[in-house]
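Colleague: I need the structure of the sequence given here:
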Amino acid sequence: MSSDRASLLQALRDRLDPAGLQAGADIEMRFRKDWYAPLDPQPPLAVARPRDTGEVAAVLAACHRYGQPVVPQGGLTGLAAGATPRGGELVLSLERLRGVEAIDPQAGTMTVRAGTTLQAAQEAAREAGWLLALDLGARGSCQIGGNLATNAGGNRVIRYGMAREQVLGLEAVLADGTVLSALNKMQKNNAGYDLRQLFVGSEGTLGVITRAVLRLAPLPACTQTALCALARYEDVVALLRLAQRRLSGRLSAFEVMWADYYGIVTGRVPGMRAPLPAGHPFYVLLDLQGDDAAQDGAAFEALLEAALEAGLIADAALATSQKEADALWALRDAVAEFPQRWAPNAAFDVSLPIGSIGTFADSLRARVLAAWPQAELVNFGHVGDSNLHVSVHLPGATAASFPEAEIEALVYGVVGEFAGSISAEHGIGLHKKPYLHHSRTPAELALMRTLKQALDPRGILNPGRVFDAG
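Modeller: Presented below is the predicted three-dimensional model:
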């Protein structure tokens, strides 16, 4: 080990408690990779686990001084390898910065530390009579800091917006250890630049988020859920607009499953019941959140009746209990089974103009099958917020023979042709970096590099993620 690295590790030991630093053989394997990334054969230099903002600042100041690359980590549920360390990098884990510091019932806000899991924050809000609207399947493991750093989306974007819409204020530590505390609790604050948005979605390349003030929403008193079968993508869009108009802002989820996805989930995932017969081209999961069970239930049923009368839906299953609603949502959440039961597969998180999604899915299917006739392809997603998830599986392929790079090049090329985004809600990281040009212009990339150089002149924060600094 070089003398500089030895000096750095000693400086970190002097600043952190004994549990705050792992190095060499003491590094736990769980810090070596995130959920959907290969393991780098070379280990990281160390894992720093600070307990508070001051310790985060001390770690970054030391790394800045020695030019040591740093990889911030949250709950390690990412899908773009943004938190997977490469050999010799230092992991900065935020897992010890846990806890909800305050809930302000007058402002309708929550102040929370970055290492708090999303589920813990949701439960704290619920106990106080509020809703933290951000929600995604990894809620039990993902952390607030990572949610904000990747601008997470999830199940409720159509009503409440992406993660960035939930943030009123932030505290972040810059690459040189400077603490930027802007824990604003006000919805309106136009006093200069909106600095919080520099860090939301930046994937830890501009600074490390340590605390946040999140916007809370009134806790819904009731939920209405239904699964509908449809014949055409045009009917899917018409149902979306009808639901938005008839439900007056109460539509909180609009999940679309193509026939391929529905067939695989109900036919191959053990214990999964099919509430509607297979064979319909599309299935839509609708969710309403409201405050009056009688009125909202009547409005929801009236929507379904109107859609049936207009010929938009061919069949529907209405949940009459929370257990039935959970069973409908289980269909959508069954995607978590794919890595085990449908491997190997290439998974994509893209966004496109809503009106183009149906044509995109058809065009992509045709091109994938032309290249790999044996391929199985599924489409599903939030759609109401432009987000589509695609997975491609080649039966009989092994991890070694699976042509993931070729499939990615094809899929992202088609996304570019349709003027879409290669990442809707999971970030760029290392995994999607080669394809960023499909969704960002040279001028945009140049400005991103200018911001990176200004905030991280030594290039130590998550280097090589999102884009090459140049």
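
Colleague: only C-alpha atoms for contact and neighbour calcs from this point on.
Modeller: OK.

Colleague: find the residue at the geometric middle of this structure.
Modeller: In the chain, the residue lying closest to the centroid (Cα atoms, centre = their mean) is Ala152, at 3.6 Å.

Colleague: give the contact list for it.
Modeller: By Cα atoms under 8 Å, 6 or more residues apart in numbering, Ala152 lies in contact with Met162, Ala163, Glu425, His426.

Colleague: repeat that for 10 Å
Modeller: Residues near Ala152 by Cα atoms under 10 Å, 6 or more residues apart in numbering: 134-136, 144, 146, 161-164, 200-201, 424-427.

Colleague: what are the buried residues along stretch 212-231?
Modeller: Buried residues in stretch 212-231, counting neighbours by 16 or more other Cα atoms under 10 Å, are found at 212-217, 219-220, 223-231.

Colleague: next one: it to chain centre, how far?
Modeller: 18 Å (Cα atoms, centre = their mean, to the nearest Å).

Colleague: likewise for stretch 15-34?
Modeller: With Cα atoms, centre = their mean, you get 25 Å for stretch 15-34.

Colleague: could you check that stretch and say which residues are buried?
Modeller: Neighbour-count burial for stretch 15-34 flags Arg15, Leu16, Gly20, Leu21, Gln22, Ile27, Phe31, Arg32, Lys33, Asp34 (criterion: 16+ other Cα under 10 Å).

Colleague: the structure of the following sequence is requested for comparison with the preceding one:
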Amino acid sequence: MDNTLLDTLRGIVGPAGLLAGDELRARQKPQQLHAYALVRPASTAEVSAVLAACHAAGVAVVPQGGLTGLVHGADAQAHEVILSLERMNRLEPVDITQRVLVAEAGVILEQAQAAAEAAGLLFPVDLGARGSATLGGMVATNAGGNSVIRYGMMRNNVHGLEVVLADGTVLSSMNQLLKNNSGYDLKHLFIGSEGTLGVVTRVVLRLCEAPAGRCTALLALSDFDAVGKLLRRLDHAMAGTLSAFEVMWQDFYQVVTTPPAQARPPLPQDHAFYVLVEASGSSTDQADRFAQILSDAMEHGLVADATIAQSERECQALWALRDDVRQLGRFGPLAAYDISLRLADTATYVETVRTSIQARWPDAQLRAFGHLGDGNVHVAVHVPDMNTADRAELDGLVYTPLQALNGAVSAEHGIGIEKKAWLGLSRTPAELALMLLLKQSLDPKGVLNPGRVVDSRL
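Modeller: Got it, this is the predicted structure:
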């Protein structure tokens, strides 16, 4: 590859907008060290010109956001150009009447949440990586997070998009209406497409009225059968205010409440399951009603023990337990899996996989936790001295049982490169063929984030 394309790209974005060679390597980000160049456009027009130039040259482009993904969907190779939207980080004023926020794709989630809060509103999609995840990346991966049970995933909270196609065509669908049944809703082609069909440059976010308060509790359960019954009971009793239902298996809870973890167990460590439950609403007697609902659940034998947060500080401390996944890494490198399946199948699935893994590697450790209110369980596995062949075998043990259960190999993290070989377990041949047809139609040269999700050819 000669320098002609570099000169063209530099002419589009200016000297500050292009990094190559030593300047690129100095960023010290593994996903970027081996790329041909990193381009940082400052506007949609510049994104369009960059993509048009790369398309004409037949050079692959890898869009990057906050680099918080877990499936290697933004990893770049030496012959590829990285397109980073980090300079496109402008927020428009919140429209309080319409309850929308228009933002560029490089805006960090935490910034969007703060803007909504300042206007007395709420952007409800929330992630542990809120301080680094970008809105464009969240749209591209259809991010989920902690409040999906009430507010849905990113797809449910986007009114409109501006997208640049592989050849530089700008598709502006910046609709701000709640209801718009005028033909195909094209934004849904790009939400969750992981940058393989187009590059998101701007987004119209749907905002909600901010709850006046929240009630949070940690509950201990004796068996998994109580998990489903408790979820149904709480969701009904809380009349639409249940906003989180996070489940931790005992071994996960023990790790995050035992030194060197900073937290200490708010409930004894000898229970089989722990549920972090939260309700958000505006009722003045919400706290009393929340406590009564949990008391009723205990009387019916669904809850063995409970602690209710009495302050915002205590609420944050309970959430810190669930979010302290870094503790799992203290045992060594992890293989992290992001699974979706029916709640009724979850416990059996986890124990089946645990048994299979430990039969193959007796010293392996598996810990499970996740957003079980929306059917999402995270499985973290440590296999001592795991090599590449071991990882492939481990993937098979984790993913293969999902096919018979009609489960999904990815609940919220996407497919990227890591899960592409297993996508057929969750999608039919007809679905895969249609995905390929979409890719070929919108990116016939196969230059936009190639090799992710689906190949350009069967």
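
Colleague: which of the contacts of Ala152 of the first structure sit farthest apart?
Modeller: Ile144 and Ala424 (18.2 Å; Cα to Cα).

Colleague: those two - which one has more neighbours?
Modeller: Ile144 (31 against 21; other Cα atoms under 10 Å).

Colleague: can you give me the distance of the more buried one to Ser7 of the first structure?
Modeller: 32 Å (Cα to Cα, to the nearest Å).

Colleague: corresponding residue for Asp126 of the second structure in the first structure?
Modeller: The alignment partner of Asp126 of the second structure in the first structure, by TM-score structural alignment, is Asp135.

Colleague: that match contacts Gly153, correct?
Modeller: Yes: Asp135 of the first structure sits in contact with Gly153 when judged by Cα atoms under 10 Å, with a separation of 7.7 Å.

Colleague: so what sits against both of these two?
Modeller: With Cα under 10 Å, 6+ apart, Asp135 of the first structure and Gly153 have common neighbours Asn147, Met162, Ala163.

Colleague: ok, and the most crowded of those?
Modeller: Neighbour max across these (other Cα under 10 Å) = Asn147, 30 neighbours.

Colleague: hang on, that residue in a helix?
Modeller: Yes: per DSSP: H, G, I helix; E, B strand; the rest coil, Asn147 of the first structure lies within a helix segment.

Colleague: now stretch 386-395 of the first structure: buried residues?
Modeller: Across stretch 386-395 of the first structure, burial judged by 16+ other Cα under 10 Å covers Ser386, Asn387, Leu388, His389, Val390, Ser391, Val392, His393, Leu394.

Colleague: got it, and stretch 416-423 of the first structure?
Modeller: Applying a neighbour-count criterion of 16+ other Cα under 10 Å, one finds Gly416, Phe418, Gly420, Ser421, Ile422, Ser423 buried in stretch 416-423 of the first structure.

Colleague: give the aligned equivalent of the fifth one in the second structure.
Modeller: When the structures are aligned by TM-score structural alignment, the residue of the second structure matched to Ile422 of the first structure is Val409.

Colleague: and the residue nearest to its match when sequence neighbours are not counted, what is it in contact with?
Modeller: Excluding its sequence neighbours, the residue lying closest to Val409 of the second structure (Cα to Cα, 6 or more residues apart in numbering) is Ile339, at 5.4 Å. By Cα under 10 Å, 6+ apart, the contact set of Ile339 of the second structure is 346, 370, 375-379, 398-399, 402, 407-413.

Colleague: if we use 8 Å, what do you get?
Modeller: Asn376, Val377, His378, Val379, Gly407, Ala408, Val409, Ser410, Ala411.

Colleague: export these to CSV and tack on secondary structure?
Modeller: Below are the contacts of Ile339 of the second structure laid out as CSV (three-state DSSP):
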residue, secondary structure
Asn376, strand
Val377, strand
His378, strand
Val379, strand
Gly407, coil
Ala408, strand
Val409, coil
Ser410, strand
Ala411, coil
